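Engineer: the amino acid sequence is not available; the structure is as follows:
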């Protein structure tokens, strides 16, 4: 029998607040944190709104050396890992370091620092032959994504498996699943896991502009992210991170740890169809959902809430609606569904972990976060998308899904410990 895996610590940095409590306050109140891009002059771009984090690394306790060495995404990951460990009450010194691992997800890793350094080396793109005399000594750290989980491992003293997962927008879900598998199979007792991405840079904004994936609702930045709304026209790019302490259940119980939720099932699929396109029938996501529910050994009718990918693109929201109907049957019309991207935007590889945090906190507080900005119902998206206002409801079983460019479709089931026992 495989071992049980539970979440005992959460650390979040997301738009609209600093820390997990402010993150949950934002979601439960239905407020939005998207705004006009302030990090650079976005006036030449098609989409000029984003979910920016008010993140000060010095106030977060990072040293000047750490700030110089680490990319912004790595800084997010380390700060969130510290918060998760503190929240869990875990005594790292009393835990065998070979039984602690790290699994971290990211889509674009150190894009912020890579772009900054290129601009310095090339004199803002004016020089084809760059001047290596201006090369940062930390350039290697920016180029190699595995540096991010290594930074977290050094922070917590983890000497078990340390892994980077980078498969686009499902990275945050997939990284947590990998950590859970290592605990289930007996390799680890504890893992620091989650994801971080800080993609609000000119080159990333330009990439999504080119394929018209991001919104043009620039005049109303707070209302720009509109998942499942009839007026939606693309997602809002964002940054953020979420990290967790996940433990083997008996390990957590013996030390009297508070448990937010148990991770009971997961599955992933690929549509092998198109880099950015999605089939309208939602078959691959539906298959991932069915497999995750089977892994959890639960019937679709016990799902109390679905945390949707809900990016706010026309095709994604239709695709998801079809997938929920295909996998949950008639229950799809009864279960509440919502997208927190309406409030914090889409932080690419990080969002899957940020949404896991939202699901665990939803179980903890008995509240379904709303889909903000959902004012004009789309006839093709005809499920209960919890518009505008949060809803109090007991939640024992929650499904979270992710969809990523490349055709990746992932699903995870979280349950309250009492329900999963």
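Structural biologist: It's in. Note that the structure is predicted; figures quoted are calculated from it, not measured.
Engineer: contacts and neighbour counts: CA atoms only from here.
Structural biologist: Fine.
Engineer: please, where are all the helices along the protein?
Structural biologist: 20-29, 64-69, 72-88, 111-121, 139-143, 147-156, 171-184, 202-210, 249-254, 283-296, 314-328, 341-344, 351-365, 417-420 (DSSP state H).
Engineer: of all the residues in the fourth one, which ones are buried?
Structural biologist: Within helix 111-121, the residues that count as buried by 16 or more other CA atoms under 10 Å are 111-115, 117, 120-121.
Engineer: deepest of the helices of the chain, which one?
Structural biologist: The highest average neighbour count among those, using mean count of other CA atoms under 10 Å, belongs to helix 341-344 at a mean of 31.
Engineer: hmm, back to that, now the buried residues of helix 111-121 in CSV, with distance to residue 156?
Structural biologist: Compiled in CSV, the buried residues of helix 111-121 are given as follows (distance: CA to CA, whole Å):
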residue, distance to residue 156
111, 25
112, 25
113, 24
114, 26
115, 29
117, 29
120, 33
121, 34
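Engineer: below is structure B, check it against A:
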């Protein structure tokens, strides 16, 4: 797994550790803080030890920079300069009443293509003209700035810029995050990608990656859509780079060089789970053996935030003040903006990129892959008829009910009741706290569960839209590795309208040995999904049952080498040394290089050919094909 979110890097469980920091042993706390300081460019490690951002040696970055790291990760006051004084750039419509004609001087290229009625233009020179505006009403847009109504955000750790780590040329932020996230995933796997892909039929690899909204910053569709009204010129990159499936396209073209299956399923807040489901289905059907699954969302833009604020979904400043009965919000107040299952007023916008590498079990054993867990299935159901498209409905009862039934069938009733927990969608809206808790409580009741632990990590890292379930999955894998469930630190008290009879909420990290976790998503529009993720220990038991002890012991022996390679990558990453895999213009192929036969196509650079012998379940009308 790999990626980045407001808590830090996904690999090595760095981001997870940030959410349970105070419960970790001292050495792991130090390692986490040092790694975050390096990520944030506050410090870097070389052969001469640690240096600060000015190159001066420092003895203990974990203690020296601790407060700075803590204050500039997770949810906090939005640090984007556009959200600072004097305010968000804007325009205000106005009508100027001109009592008499007015003369102005303009550059020739600034003249409208279609001159308004009554304008008189006189050339001054090759570059400038004089325009006489007639008396009367003149409609104009006056430059303005607006005080941001929403100042809380869950941005990537301060100082971290994924685009600065590779040869990015006007890439939307989400795509730069995808490059980093996928590269982090490959590095942390301990596997050499080129060696791996040479062992496979090229068609046995797939990439399913996207996001929920597309790239809507200025380098993508955001800049394109406002180009005419803002007077800016649209670029040749904005249209293609804005597509929602572009993270998959970027990985195929510049990271993996894959010619296998590709695409993205967009489903609002459930998008990561939708893509995960595509990968699972492909592997279970035998179509693919390796699938990279992920999302990359960068929705912290003025326009997107205003859109969600207008629909009443965000924790805006006015609502936070009313909630806490204060007149001024401090930095500490913004850090507590997201309060799942407590008295709350809306979610906090976040950005994140999350990727996981899926394999079939036989290949994972053969390679000695370090197996972090297993995902047997993802269940998806719609809400049916509803009053409002953004309102919750009944689909989540079905998805979680199916997921619970699967765990009961696989692991037994005792495991379901005592060794599972819920990774809630937990957005921090009043509607979510009521409806999602009712889903949880009713499914718990149906299965005889009395105290079902609930984790809600958006309290730390906000709502990254399509990547939210990826954040939850990464956190679940961290819980398996460390035996800790993150608490909900902003939960002063469970709200009165939360259904909590059979649920267990807690504010601080809890020790818990889990066999499985339920990754829940309740997306806008009725995009409900629940994924089941099994612990590494349970996964190993299933592998032993299916493949036998000899195969499992051989896998463990190979795994030592893979783990050593992964550890080497993580050690460099913790020191602030990153080298994202970005192979622009390398090994580019076109049709003439292919060796095309009736039954196969051989692609230069791949040891194995693509088989053209496809399954035909439909029968044949061709007499030659009948016996």
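Structural biologist: Arrived safely, thanks for sending. Just so you know, these numbers come straight off a predicted model, no measurement behind them.
Engineer: nearest to residue 169 of the first structure among the buried residues of helix 111-121 of the first structure?
Structural biologist: residue 111 (15.1 Å; CA to CA).
Engineer: and the gap between the nearest residue in space to the closest one that is not next to it in sequence and residue 137 of the first structure?
Structural biologist: Once flanking residues are discounted, residue 111 of the first structure sits nearest to residue 199: 6.4 Å by CA to CA, 6 or more residues apart in numbering. According to CA to CA, to the nearest Å, residue 199 of the first structure stands 22 Å off from residue 137 of the first structure.
Engineer: could you do residue 93 of the first structure as well?
Structural biologist: 32 Å.
Engineer: what does residue 284 of the first structure give?
Structural biologist: With CA to CA as the criterion, residue 284 of the first structure and residue 137 of the first structure are 44 Å apart.
Engineer: ok, now residue 379 of the first structure?
Structural biologist: For residue 379 of the first structure, the distance to residue 137 of the first structure - CA to CA - is 55 Å.
Engineer: do residue 200 of the first structure as well
Structural biologist: Distance, residue 200 of the first structure to residue 137 of the first structure, by CA to CA: 23 Å.
Engineer: contacts for stretch 74-81 of the first structure?
Structural biologist: Stretch 74-81 of the first structure has contacts (CA atoms under 8 Å, 6 or more residues apart in numbering) with 10-13, 57, 60, 62, 67, 110, 148, 151-152, 155, 192, 195-196, 240-245.
Engineer: equivalent range in the second structure for it?
Structural biologist: The aligned range for stretch 74-81 of the first structure in the second structure is 175-182, by TM-score structural alignment.
Engineer: how far off centre is the matching stretch?
Structural biologist: Relative to its chain's centre, stretch 175-182 of the second structure lies at 10 Å (CA atoms, centre = their mean, to the nearest Å).
Engineer: what's the answer for stretch 175-192 of the second structure, then?
Structural biologist: 13 Å.
Engineer: swap in stretch 27-43 of the first structure?
Structural biologist: 17 Å.
Engineer: about what we covered before: show only the entries of the contacts of stretch 74-81 of the first structure found in strands.
Structural biologist: Per DSSP state E, strands hold the following members of these: 10-13, 192, 195-196, 240-245.
Engineer: which of the residues you listed has the most neighbours?
Structural biologist: For these, neighbours were counted using other CA atoms under 10 Å, and residue 195 has the most, 41 neighbours in all.
Engineer: map it across to the second structure for me.
Structural biologist: By TM-score structural alignment, residue 195 of the first structure lines up with residue 295.
Engineer: is it true that its match touches residue 249?
Structural biologist: No - Residue 295 of the second structure is beyond contact range of residue 249, at 12.0 Å (criterion: CA atoms under 8 Å).
Engineer: mind listing what the residue nearest to residue 111 of the first structure touches?
Structural biologist: Taking CA under 8 Å, 6+ apart, one finds 108, 111-112, 205, 237-239, 347-348 in contact with residue 199 of the first structure.
Engineer: any idea how far the longest helix seen in the second structure is from the chain center?
Structural biologist: The longest helix of the second structure (DSSP H) is helix 549-574. Distance, stretch centre to chain centre, for helix 549-574 of the second structure: 26 Å (CA atoms, centre = their mean).
Engineer: so where is it in the first structure?
Structural biologist: No residues of the first structure are matched to helix 549-574 of the second structure when aligned by TM-score structural alignment.
Engineer: where does the helix or strand following that helix end up in the first structure?
Structural biologist: The helix or strand immediately downstream of helix 549-574 of the second structure is strand 595-596, counting by DSSP states H and E. Across the first structure, nothing matches strand 595-596 of the second structure (TM-score structural alignment).
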